[in-house]
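Undergrad: no sequence on this one, just coordinates:
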């Protein structure tokens, strides 16, 4: 049986880097300033931020043990992080020791990965891979999800574990758009599939008494717009059995924490469309370097025919262009409204490492068999029955 105490690697030197591990939440809580400085000096994605992962540990996975690899240079400066967590899963009566990224579940974290200072990505990633190899006897499965498909980590793990099974599978398509610096909003609109409808709907809304769009960024001003956001997001998905993106009070508590922390860093953009005193649409966005991240949204179904969601998304594009940002990222999902605004896509992948025999291999076979069984059911059951089951699962998950 695997014991959690066995997962911690001994401190080691890899060339000029010292690799250590953080496995206490209290230590993670004190790392914010150092973590933020490293993220700013890296090319890592937005959901590798301390402001995202620390509240995830507290609100979503308090029972998962942090196992955060750190790399420091000769001066003691932090030059790399690999934010992992360890859990023991009991599957069909069998214990499986699993290592995975912090932030992997419940909250839609795309582009998880190693965080490394620019120019030092190769050395840092290899140092962490070597440390993982040193501890392989204490975990059964290394399960890393939602990396960008061109992630250096995937390549390095394949090279570091030639004697183990290293499987890479596709995850999500992420639509995005880039802007030419200084590009006017009108010029951008002309190359979208939404221009005419957006302009017509916006013109009608602007004639309504009390119409306005409020942008909230200040940490002390989030309570009311976040309440509006949760209400509108839930209303948008109620007819479909509930949201898959924000399920239950625990996830709402996470987002209350995360938005507060992101706002303290100047990273949050919360847009609320109002008509009179009524909030009718909301967009929850994050700014990461020169990119606007469209994270989630919601709208009042009674206003659906007025295209309030379409107009508010258009206004976030306008705001991003006027702020001098050069990219807009819709994250995972290929919904039609995203393709109408964008022309580019990137993909995410997952990578799983385990021995060819033993608990890790058994865990993978068990998951594959369960997935195949679900696919068979989808093919043989009537479509409306499958949809009812899906909605029931969403409602149970929300509870």
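TA: Ah, there it is. Just so it is clear, the model here is predicted, and its values are computed rather than measured.
Undergrad: Only C-alpha atoms from now on, for both contacts and neighbour counts.
TA: Fine.
Undergrad: Which stretches in the protein count as strands?
TA: 12-14, 17-22, 65-72, 78-91, 94-101, 115-116, 141-148, 165-178, 212-216, 268-275, 278-288, 291-299, 327-329, 344-354 (DSSP state E).
Undergrad: wait, which of those strands is closest to residue 376?
TA: strand 165-178 (20.2 Å; CA to CA).
Undergrad: before we go on, here's another structure to hold up against the first:
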């Protein structure tokens, strides 16, 4: 297919659809020379599933419906409040964000450019305010094909670095070693003489049993992961500050899922019964790569080069099993340079709307229920301005969102905007004509507007659906009285009071109904006026008949 050719984009959002992608995903991963472990099915999909309702996959077809997919781009949606505007906005992140060192897409090579252009066009039309492209590992040609679809009239892009302020480590720089056919060749041709001699000496200690390297097993992997994370926490916990617990929870989940899906190797270096250190290594049998994710070691041990031994062990194991790459992932820590590595980079950028608002001033439809939950909480807490804004945003995206119509109607009614409230409830009544609550609300707003004939109809509709709903019977009596149909109102209230006495439910309503009934009966009594006979004029009194 020529570049720029039209492609069809499907948006995969549920687990059943996702499972159907498995075959295409594995095929494209194997075909794509730019594919890397963090976008493989076995690593990424288990992680994505932990973000239920937020992940989605853009899937490109070059042919008719049913034809194989030629590219996949996994993404994730996030919703938050813009503090300056008070509006809810959507952000789109790469699906592996917060866990994956590399992100991107997988493509059939001959369709890559056309597919990335199509993905860009599709994303540019979605409802969002920020698109975070973190740790993007794709060729410049593919990146430009994607970002070239975002109009400069609407969007701006900002590239940024990932340099740690504490130690000046640049996390956009990545290092990996290309492995030769034999471990001896690696030692002799890749490493420096000093590193080679040191590594050989300590690996001999391992082979002789002075030191022992074990590995996580099905019965021990959860314990072993916890031990690794505990060592890591001792080293890095203070530096991570308030983020520490969330990092530990996220990494524990990632490591456990990776082990269960066969993508984690966890070697542990022991001296007797003392754990000296451990590595978390991701295994990519398709691309023949081991990827070093994290390490932990006993910081009180200074005489044994724990990291060198464990990395040397893993590199030897990789070569023995035909692997060709040992990837140290992101970060330009100096120790990595000792392993004969070459450098590559990841890109970090953010594309955002110039207005700071969502594209088209609409929310992504999939976030509406979550936004409604937040808006409802604001409403309940009395944060009426925030609730008002949120309801309006939801209804601008989905004018028939039933719960937002009801909540917004309640809010407008509370603020005294009965005409606006009536509009919300009447719309809802069209959508849900069998909702007695909605018809009751329609009646109450009509009553507040003194439109009692229509209110009567609404209350009758309410009672047709919920015959025992006492507040509707009371409200109906009020409208009947307002229409000067006093006898009908008296009958309605009398019946209501009889039922309330038989099954007491609402003492306040009982008191109101009783007071209203007495008032109506008093008004219904005839007024007896004593007429004193008028004095007869004298001239008339003597008139003869």
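TA: All right, it came through fine. None of the values given here were measured: they were computed from a predicted structure.
Undergrad: Select, out of the strands of structure 1, the one closest to residue 245 of structure 1.
TA: Across the strands of structure 1, closest to residue 245 of structure 1 is strand 291-299 (CA to CA), at 8.0 Å.
Undergrad: relative to strand 268-275, how tilted is the closest one?
TA: 40 degrees (axes from the mean of the first three to the mean of the last three CA atoms, to 10 degrees).
Undergrad: Just to confirm, what residue in structure 1 is aligned with residue 299 of structure 2?
TA: Alignment note (TM-score structural alignment): residue 299 of structure 2 maps to residue 301 of structure 1.
Undergrad: and the gap between that match and residue 148 of structure 1?
TA: 34 Å (CA to CA, to the nearest Å).
Undergrad: Looking at the two, which one has more neighbours?
TA: A count of neighbours by other CA atoms under 10 Å puts residue 148 above the other of residue 301 of structure 1 and residue 148, at 23 against 19.
Undergrad: who's in contact with the more buried one?
TA: 110, 111, 112, 346, 347, 348, 349 (CA atoms under 8 Å, 6 or more residues apart in numbering).
Undergrad: quick one: the aligned residue in structure 2 for it from residue 493 of structure 2, how far?
TA: Alignment note: residue 148 of structure 1 maps to residue 137 in structure 2; criterion TM-score structural alignment. For residue 137 of structure 2, the distance to residue 493 of structure 2 equals 74 Å [CA to CA].
Undergrad: ok, now residue 309 of structure 2?
TA: 89 Å.
Undergrad: ok, now how distant is the nearest residue to residue 226 of structure 2 once chain neighbours are set aside from residue 521 of structure 2?
TA: Of all residues not flanking residue 226 of structure 2 in the chain, residue 252 sits nearest, at 7.5 Å (CA to CA, 6 or more residues apart in numbering). Going from residue 252 of structure 2 to residue 521 of structure 2 by CA to CA gives 74 Å.
Undergrad: more crowded one of these two?
TA: Higher neighbour count among residue 252 of structure 2 and residue 521: residue 252, with 17 against 13, using other CA under 10 Å.
Undergrad: OK, contacts around that one?
TA: 225, 226, 229.
Undergrad: So what's the residue count around the last one?
TA: Okay, so that is residue 229 of structure 2. Residue neighbour count, defined by other CA under 10 Å, stands at 23 for residue 229 of structure 2.
Undergrad: Now for it: which residues touch it?
TA: 248, 252, 296.
Undergrad: cutoff 10 Å now
TA: 223, 235, 248-249, 251-252, 278-280, 294-297 (CA atoms under 10 Å, 6 or more residues apart in numbering).
Undergrad: can you pick the most crowded of those?
TA: Counting neighbours by other CA under 10 Å, residue 278 leads the contacts of residue 229 of structure 2 with 31 neighbours.
Undergrad: OK, contacts around residue 77 of structure 1?
TA: 17, 34, 38, 71.
Undergrad: do the same with residue 8 of structure 2
TA: Taking CA under 10 Å, 6+ apart, one finds 59, 60, 61, 62, 63, 64, 65, 69, 115, 118, 119, 122 in contact with residue 8 of structure 2.
Undergrad: Top of those by number of neighbours, please.
TA: The most crowded member of the contacts of residue 8 of structure 2, judged by other CA under 10 Å, is residue 115 (36 neighbours).
Undergrad: you'd agree it is up against residue 143?
TA: No - applying CA atoms under 10 Å as the test, residue 115 of structure 2 and residue 143 come out as separate, 11.4 Å apart.
Undergrad: neighbours around residue 329 of structure 2, how many?
TA: 24.
Undergrad: And it, what's its match in structure 1?
TA: Residue 329 of structure 2 maps onto residue 331 in structure 1, by TM-score structural alignment.
Undergrad: That match is in contact with residue 174, isn't it?
TA: Yes - assessed by CA under 10 Å, residue 331 of structure 1 is found in contact with residue 174 at 4.6 Å.
Undergrad: anything in contact with each of these two?
TA: The contact sets of residue 331 of structure 1 and residue 174 overlap at 110, 338, 345, 346, 347, 348 (CA under 10 Å, 6+ apart).
Undergrad: In contact with the last one, which residues are there?
TA: The reference is to residue 348 of structure 1. 110-112, 145-151, 169-174, 331-332.
Undergrad: List the residues that contact the closest residue to residue 153 of structure 1 other than its chain neighbours.
TA: Nearest residue to residue 153 of structure 1, sequence neighbours excluded (CA to CA, 6+ apart): residue 125, at 6.4 Å. Contact partners of residue 125 of structure 1, counting by CA under 10 Å, 6+ apart, are 71, 80-82, 113-116, 131, 152-157.
Undergrad: swap in residue 109 of structure 1?
TA: Neighbours of residue 109 of structure 1 in contact, by CA under 10 Å, 6+ apart: 45-48, 52-53, 101-103, 145-147, 295, 331-332.
Undergrad: and the residue mapped onto residue 96 of structure 1 from structure 2, how far is that from residue 429 of structure 2?
TA: In structure 2, residue 96 of structure 1 lines up with residue 89, judged by TM-score structural alignment. For residue 89 of structure 2, the distance to residue 429 of structure 2 (CA to CA) stands at 29 Å.
Undergrad: rewinding a little: so the match of residue 299 of structure 2 sits against residue 279, correct?
TA: No - counting by CA under 10 Å, residue 301 of structure 1 does not reach residue 279; the two are 11.8 Å apart.
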